[in-house]
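sequence first, then the predicted structure:
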Amino acid sequence: MIGRDKIVQTAQSIAAIQQDDGGIPWPEGHVDAWNHIECLMAMSVAGLDEPVRRGYDYLAAHQRDDGSWPMKLVDGVAVERGGESNHAAYIAAGVWHHHLVTGDQAFTKERWPMVKAALDYVVGLQTERGEIVWERDARGRASSYALLTGCSSIHQGLRCGVLLADHLGDPQPHWELAADRLAHVLSAHPEAFADKSRFSMDWYYPVLGGAVRGAQAFELLDREWPTFVVPGLGIRCVSDQPWVTGAETCELVLALDALGDRERAVRLFADMQHLRHEDGSYWTGWQFANHKHFPYERSGYTAAAVVLAADALQGLSGGAALFRAVAAPSVTPSDPDLCGCTPART
């Protein structure tokens, strides 16, 4: 486990890469809303209020009339103009997390219209079956398919949005219905999603996002544990490459913590600390066949995942239980043979 002073140092490494306009870029220079929000959440845990506020101002400045954000922004200019559904949904997790950490009611009310517009954009991309397609392109056309990882994150965003709406006395029952329908598809109909099973995120994200919990979650994680977990190093980003990544490892830590599996969560968190740099930042990954950092970069989103995992394990802030608290109710059987639904694909 790492102490609070090191956690603050890691959050400060994120603040150090924040741009003058408030955006927090990937190492190659672009900003996307999801990773930007994750970085704001981490800085909130560390009490870095000023960069967090600038970061939310950045989101407000770049949100479009339909509630979405461009996929990629460089120096404040959209270079990929499509709008991803999971990017839009994560603003609800960010604002609810900020409220849990700070209790700043004025901030929460100020950002509420941004959340409402974003989640209404998201549910507008839900299919009749229940999955939510991954984007609306630059011409406004909805994609023809959905992504399991993205929809799992969307589920968390919708649950956070419902909690936020209830807290502010402005209930949004259509979000809750959308979340329930999405949870069922994630739990019982993996065939509804594009096959990205070589990526570890598609393995653990249904648990992390709250759609799958309990015995089904343990069964899911145990099934592919040997495929993705590299003892002493962390977890693979993809199943067919000798490459562990810090962000994915810490997200699995959060998923395990949400299940109460503290032993494995703590062990994995310790395993990935070899990626820590002396300045508190974290290398994105490690290629363990070649014994080299790959890619040769230290990313803000990796540092953010470390801070959020540390908070969950140590209870450092009021947002420590965020990922535990978004579990779906058992609305329908998880067995597709019992639920009565038509399979998404045959």
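Thanks, I have the structure now.

contacts, neighbours, all on C-alpha from now
Will do.

tell me where this protein has strands.
72-74, 77-80, 83-84, 135-136, 229-230, 234-236, 243-245, 285-287, 292-293 (DSSP state E).

could you say which one of the ones you listed comes nearest to residue 143?
Shortest distance between residue 143 and the strands of the chain, using C-alpha to C-alpha, is found for strand 135-136: 5.6 Å.

can you name every helix or strand that the closest one contacts?
With contacts taken as 3 or more C-alpha pairs under 8 Å, 6 or more residues apart in numbering; DSSP states H and E, strand 135-136 sits against strand 83-84.

in addition, the following structure is provided for comparison:
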Amino acid sequence: MISRAEVVRTAESIAALQQEDGGVPWPEGHVDAWNHVECLMAMTVAGLAEPVRRGYAYLARHQRADGSWPMKMMDGAGVELGGETNHAAYVAAGVWHHHLVTGDRAFTEESWPMVKAALDYVAGLQTERGEIVWERDARGRPSSYALLTGCSSIHQGLRCGVLLGDLLGDPQPHWELAADRLAHVLGAHPEAFADKSRFSMDWYYPVLGGAVRGQEAFELLEREWATFVVPGLGIRCVSDQPWVTGAETCELVLALDALGDRERAARLFSDMQHLRHEDGSYWTGWQFVNRKHFPHERSGYTAAAVVLAADALMELSPGSGLFRDVERTATFDPDVCGCAAGIRVPPQAAERETP
């Protein structure tokens, strides 16, 4: 386990990346709303109030009239203009997390219009069955398919939005219904999503986002544990490459912590510390056959995942339970989508659609 001081140093390595306009970029130089919010949450844990304020102001400036953000932003302008639903939804998780950590009611009220517009954009792209398509393209056309990882993150964002609305006396029952329907599809209908199963995120994200919990979640994780977990190093980003990545490992740490499996969570967190740089930042990944960092970069989003995992395990802030506490509230209801009562399709037996 790393120390509190080391956690702060890691958050400071994220602040060092922040651009003058408030954006927190990828190593390639662009900003996307999801990873930007993740970095803001990490800096919130460390008490870096000024960079966090600038980061949320950046989001408010770049939100579009429909509630979305460009997929990629650079130099103050959108460079990929489609709007991803999971990018928009994660802003609600960030604002709810900020409330939990700081209790800053004025900030929450100021951010509420941004959250409302974002989640209304997301809910408007839900299909009749319940999944939420991954984007609306630059011409305004909805995508023809949904992504399991993205929808799992959206589920968390919707739940956080419901909590924000209740807190501020502006309840949004349509978001709660959207989250209930989405949780059902995530838990019962893997055929609803494009097949990205070689990616570890598609394995653990239904647990991380709160749609699948309890015994069902333990069984889900056990099915592919040996496929993705590399003892002593972390977890693979993709099943067919000898490549472990820090962000994915820390997200699995958060998923395990949410299930109360703190022993395995702490072990995995310890395993990935070989990626730590002396300045507190983290290498994105390690190719363990070639024994080289790959890609040759230290990324803000990896550092952010480390801080959030450390917070969950060490309870450094009042927001440490963000991933534990936001989970499915609805019980399984076959009438939600019209599927056969009580029948759940096992993931290994379902046919998946491809984009």
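It's in. Every value quoted in this text rests on a predicted model; they were computed, and no experiment measured them.

using TSV, lay out the strands of the first structure together with mean neighbour count.
Formatted as TSV, those follow (neighbours: other C-alpha atoms under 10 Å):
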stretch	mean neighbour count
strand 72-74	18
strand 77-80	15
strand 83-84	26
strand 135-136	22
strand 229-230	18
strand 234-236	28
strand 243-245	25
strand 285-287	23
strand 292-293	15
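
residue 115 of the first structure: which of the ones you listed is closest?
Per C-alpha to C-alpha, nearest to residue 115 of the first structure of these: strand 83-84, 14.8 Å.

with the second structure overlaid, report how far the closest one is off on average.
Strand 83-84 of the first structure: mean distance to aligned residues in the second structure after superposition is 0.1 Å, counting by mean C-alpha distance after the TM-score superposition for the first structure.

packing partners of that strand?
strand 135-136.

hmm, back to that, out of the strands of the first structure, which comes closest to residue 223 of the first structure?
Proximity to residue 223 of the first structure (C-alpha to C-alpha) singles out strand 229-230 among these, at 11.4 Å.

so how far does the closest one sit from its counterpart in the second structure?
Averaged out, strand 229-230 of the first structure is 0.1 Å away (mean C-alpha distance after the TM-score superposition for the first structure).

re the thing from before, adding distance to residue 95 of the first structure, write the strands of the first structure out as TSV.
What follows is those, written out as TSV (distance: least, C-alpha to C-alpha, whole Å):
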stretch	distance to residue 95 of the first structure
strand 72-74	21
strand 77-80	23
strand 83-84	18
strand 135-136	22
strand 229-230	32
strand 234-236	29
strand 243-245	27
strand 285-287	29
strand 292-293	33
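
out of those, nearest to residue 48 of the first structure?
strand 72-74 (23.5 Å).

who's in contact with that closest one?
29-32, 78-81 (C-alpha atoms under 8 Å, 6 or more residues apart in numbering).

mind putting those residues in a markdown table, distance to residue 243 of the first structure included?
Converted to a markdown table, the contacts of strand 72-74 of the first structure look like this (distance: C-alpha to C-alpha, whole Å):
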| residue | distance to residue 243 of the first structure |
| --- | --- |
| 29 | 23 |
| 30 | 23 |
| 31 | 24 |
| 32 | 24 |
| 78 | 31 |
| 79 | 29 |
| 80 | 28 |
| 81 | 31 |
